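[1] Fold the following and give me the result.
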Amino acid sequence: MTHSDDELYNINDWRGDGPQVGERPSEYTGLSVLDLPDLRGEITVYLGGGEGGLYEDAMQRIQNLYRDFSVYIRPASSSQLANTIIEEANAGQSPADVFWAIDAGSVGVVAENGATLTLPDHVTQSVPDTYHPTDEWVGIMGRARSIPFNTDQFDEADIPDAVAEFPEHPPFEDGMGWAPTYGAFQAFVTAMRELNGREATKQWLEAMQEHGVETYGNEFQVANAVASGEIAAGFSNHYYSRLVYEERPDAPIELAFTENDAGALVNCSGAGVIQNSSNPETAANFIHHLLSIEVQEFLGTRGFGYPLVPSVPPIGNLPTIDELNPPDLDLSTLANVEPTLDLLREVGAL
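    Take a look at the predicted model:
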């Protein structure tokens, strides 16, 4: 369905109000909270990660919509909860109804171990297939790999469209940054291993080091260094440049995207209904609420993640989720990070 602003559920109350929000669409295609069945009863959500409390805030808002609905949240790390759910589900006694994990790898591992139920088509159909490779789980919000670059030094046309080209790109010699200790970078390298093999990935890492890449503690620092002109470009998830803009609206930083390689990876948070849930219909309906226009707008404009409902655009002048060109990769493989850590240590990046 196509909704104008006034046909949605108080969209301005869900929408963030920071300096980047600017003009949002006057119409959205998709399901409004008002189109969905009321939530009733109680569910328990195992929450892995949570974007600094943003996901808990979203769930509290959903609970507040319904007099007869309660959601109980158990937060912990995604990997810890994944292991717990698998153990509990195998024993036939998990108290969890929903697993919502910040990374697709964790929720994918839970699904692969037979600990989730199949989601109805009407829940998953609004999300591109890449972000629900099976119907055992569905993506909620995306995190796109990107190349932040300093616009005082380069135009977007100057940025290579393949990560393999960066070690041999003279303008970026001694002018790029990365954050090897950071989980998002490690997921990127894991994707490269899965797509290109260990040896090719090792060669790329070594070539980047020979090219003079600068190391930072996290990808927000990378984006800030680009905006300050300390480096010309870097490797980071897309939303760190948006966080820079929140503090420095005139910062000379923009994003470029590679195509069909590890540099174009789009990871995502994901959710699934847990095997033996005491209330599976309500659990599936709850996940459907996370994919409503209102909740996607809430998460996208307040946390700067990529809405996975294509009609809800991301913050800033960025392509929508269906305009990106990620590689053909099962996101659950990103959970296999130990070989990546071994490789990063071997080349001296860690």
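
[2] CA only for contacts and neighbour counts going forward, please
    OK.

[3] Asp342: neighbouring residues, count only.
    12 (other Cα atoms under 10 Å).

[4] compare with the first, here's sequence two:
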Amino acid sequence: MTGLAGCSGILGNESESDGDAPGIGDFRGSGAIVEDRPAPGGTSIEDLPDLDGELAIYLGGGEGGRYTTLIDLLDQYYDGFEVTQQTQPSSQLANVIVDEHDSGTTQADLFWSVDAGSLAYVSEQGATVDLSSDATSMVADDRFATDQWVGVAGRSRAVPYNTNQFDASDIPTSIDALATQDRFQGSLGWAPTYGAFHGFVTAMRQLRGDDGTREWLNSMLDQNPARYDSEYATVSRGITNGEVGAGPTNHYYPMLVFAQRPDVPLDLAFTENDAGSLVNTAGASVLDGASDPELADLFVRHLLSAEAQEFLATRGFAFPMIDGVEPVGPLPTIEELSPPDLDLQSLSDVQPTIELLKDVGILS
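    This is a model prediction of the structure:
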């Protein structure tokens, strides 16, 4: 994909609604690329039952505070609705949830995770309940919904690159070529301690087995990649500053950087039919033992409303999960990508990934 220059200004100040309750202008991002954007389709918040009562959320991650902002907007929208939230990394909260479920001391109503692997793990341990069909039917693609969790914000693996160092034609459509072509020797960056990277390697293990994944990891080590503490840092500090030329990340990190710094030499490419093009999703589930499971289920439906999906698409550059809301600017739709055929439930198998990364010397 090329043409990120159309993305400048998306993360500017959001518009205000005229009344006390937030309007679509408060949910939507701002900037040139949003100005001509049509009204979102899908089910409006106005067509859903009111959120009323107290809801406790375990929030895995938070995406730079954007998820918290969305929760606050929904809190403001309903006078009788109050949210408490605890934020930790998704994998940590998943373990907390399972421990609490096993001891009969569930402390939250809803789990909102940044990745499907944590959602899958919690559901496999029996710590969630079935969602209503009203919630699951809102998701347009059944790859991103199960009986016990639904995706709310899609993301793809991608290869951002520095346009001063590489042309679009230089970036391969295979994640293997990134690890083996001489042109990338000493020019790659990655964030191997990052949760998104672990999900990517877990996907690779599911697709090609541990031996094939080990071979790829060792080939990447031979390329002498620079290490960063997050994939956002890989893009914002490494690629845009010319420290490295390219590296695997989630697709929205270069979009976020470019929105803040539109003159950086940055573009984005996607591989095809391998773990490097995995489409994952943030999502939500209702916890077994929730004090108000009906309210939690209704909150999930609100995360899939037209307003919430417009928020996630225009402020976080996520792939929307419902019909009627499009990705922003030059981003392709999920249908235009070429992800591998992989059940996202299998991403719960992350512990062998950690062990493999330690065994090859990437993690200590």
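
[5] and Pro310 of structure 1, that one's in a strand?
    No: assessed with DSSP: H, G, I helix; E, B strand; the rest coil, Pro310 of structure 1 is coil; it does not lie in a strand.

[6] so it touches Thr320, yeah?
    Yes: the pair Pro310 of structure 1 / Thr320 is scored as a contact, 6.1 Å apart, by Cα atoms under 8 Å.

[7] check the fit of the longest strand seen in structure 2 onto structure 1 and give the mean distance.
    Counting by DSSP state E, the longest strand found in structure 2 is strand 150-162. Strand 150-162 of structure 2 differs from its equivalent in structure 1 by a mean of 1.3 Å after superposition (mean Cα distance after the TM-score superposition for structure 1).

[8] Where in structure 1 does the helix or strand following that strand fall?
    Downstream of strand 150-162 of structure 2, the next assigned helix or strand under DSSP states H and E is helix 175-180. Matched against structure 1 by TM-score structural alignment, helix 175-180 of structure 2 falls on residues 163-168.

[9] how about Ser277 of structure 1, secondary structure?
    Relying on three-state DSSP, one would call Ser277 of structure 1 coil.

[10] wait, what's in contact with it?
    94-98, 283 (Cα atoms under 8 Å, 6 or more residues apart in numbering).

[11] make it 7 Å
    Contact partners of Ser277 of structure 1, counting by Cα atoms under 7 Å, 6 or more residues apart in numbering, are 96-97.

[12] mind checking what it lines up with in structure 2?
    In structure 2, Ser277 of structure 1 lands on Ala290 (TM-score structural alignment).

[13] what does Gly48 of structure 1 give?
    Looks like Gly48 of structure 1 aligns to Gly60 there (TM-score structural alignment).

[14] Can you tell me the closest non-neighbouring residue to its match?
    Nearest residue to Gly60 of structure 2, sequence neighbours excluded (Cα to Cα, 6 or more residues apart in numbering): Ser90, at 3.8 Å.

[15] For Leu265 of structure 1, see how far away Ser146 of structure 1 is.
    To Leu265 of structure 1, Ser146 of structure 1 is 9 Å away according to Cα to Cα, to the nearest Å.

[16] between these two, who's got more neighbours?
    Ranked by neighbour count (other Cα under 10 Å), Ser146 of structure 1 and Leu265 place Leu265 first, with 28 against 23.

[17] Show me what that one lines up with in structure 2.
    Under TM-score structural alignment, Leu265 of structure 1 pairs with Leu278 in structure 2.

[18] try Phe149 of structure 1
    Using TM-score structural alignment, the partner of Phe149 of structure 1 in structure 2 is Tyr161.

[19] got the contact list for its match?
    Contact analysis of Tyr161 of structure 2 by Cα under 7 Å, 6+ apart lists 239, 245-247, 266-268.

[20] again, only this time at 8 Å
    Contacts of Tyr161 of structure 2 (Cα under 8 Å, 6+ apart): 239, 245-247, 266-269.

[21] okay, now Asp349 of structure 2: neighbour count?
    Neighbour count of Asp349 of structure 2, defined by other Cα under 10 Å: 18.

[22] Give me the nearest residue to it, chain neighbours excluded.
    Thr202 (6.8 Å).

[23] isn't there a helix covering the one you found?
    Yes: judged by three-state DSSP, Thr202 of structure 2 forms part of a helix.

[24] Quick one: map it onto structure 1.
    Checking TM-score structural alignment: Thr202 of structure 2 goes with Thr190.

[25] my guess is that match meets Leu343, correct?
    No: shown here, Thr190 of structure 1 and Leu343 do not form a contact pair, counting by Cα under 8 Å, at 9.8 Å.

[26] what about the two, which has more around it?
    Ranked by neighbour count (other Cα under 10 Å), Thr190 of structure 1 and Leu343 place Thr190 first, with 26 against 21.

[27] gap between that one and Asp261 of structure 1?
    According to Cα to Cα, Thr190 of structure 1 and Asp261 of structure 1 sit 12 Å apart.

[28] Let me know how buried Asp36 of structure 2 is, in neighbour terms.
    Quick note: Asp36 of structure 2 (other Cα under 10 Å) scores 8 neighbours.
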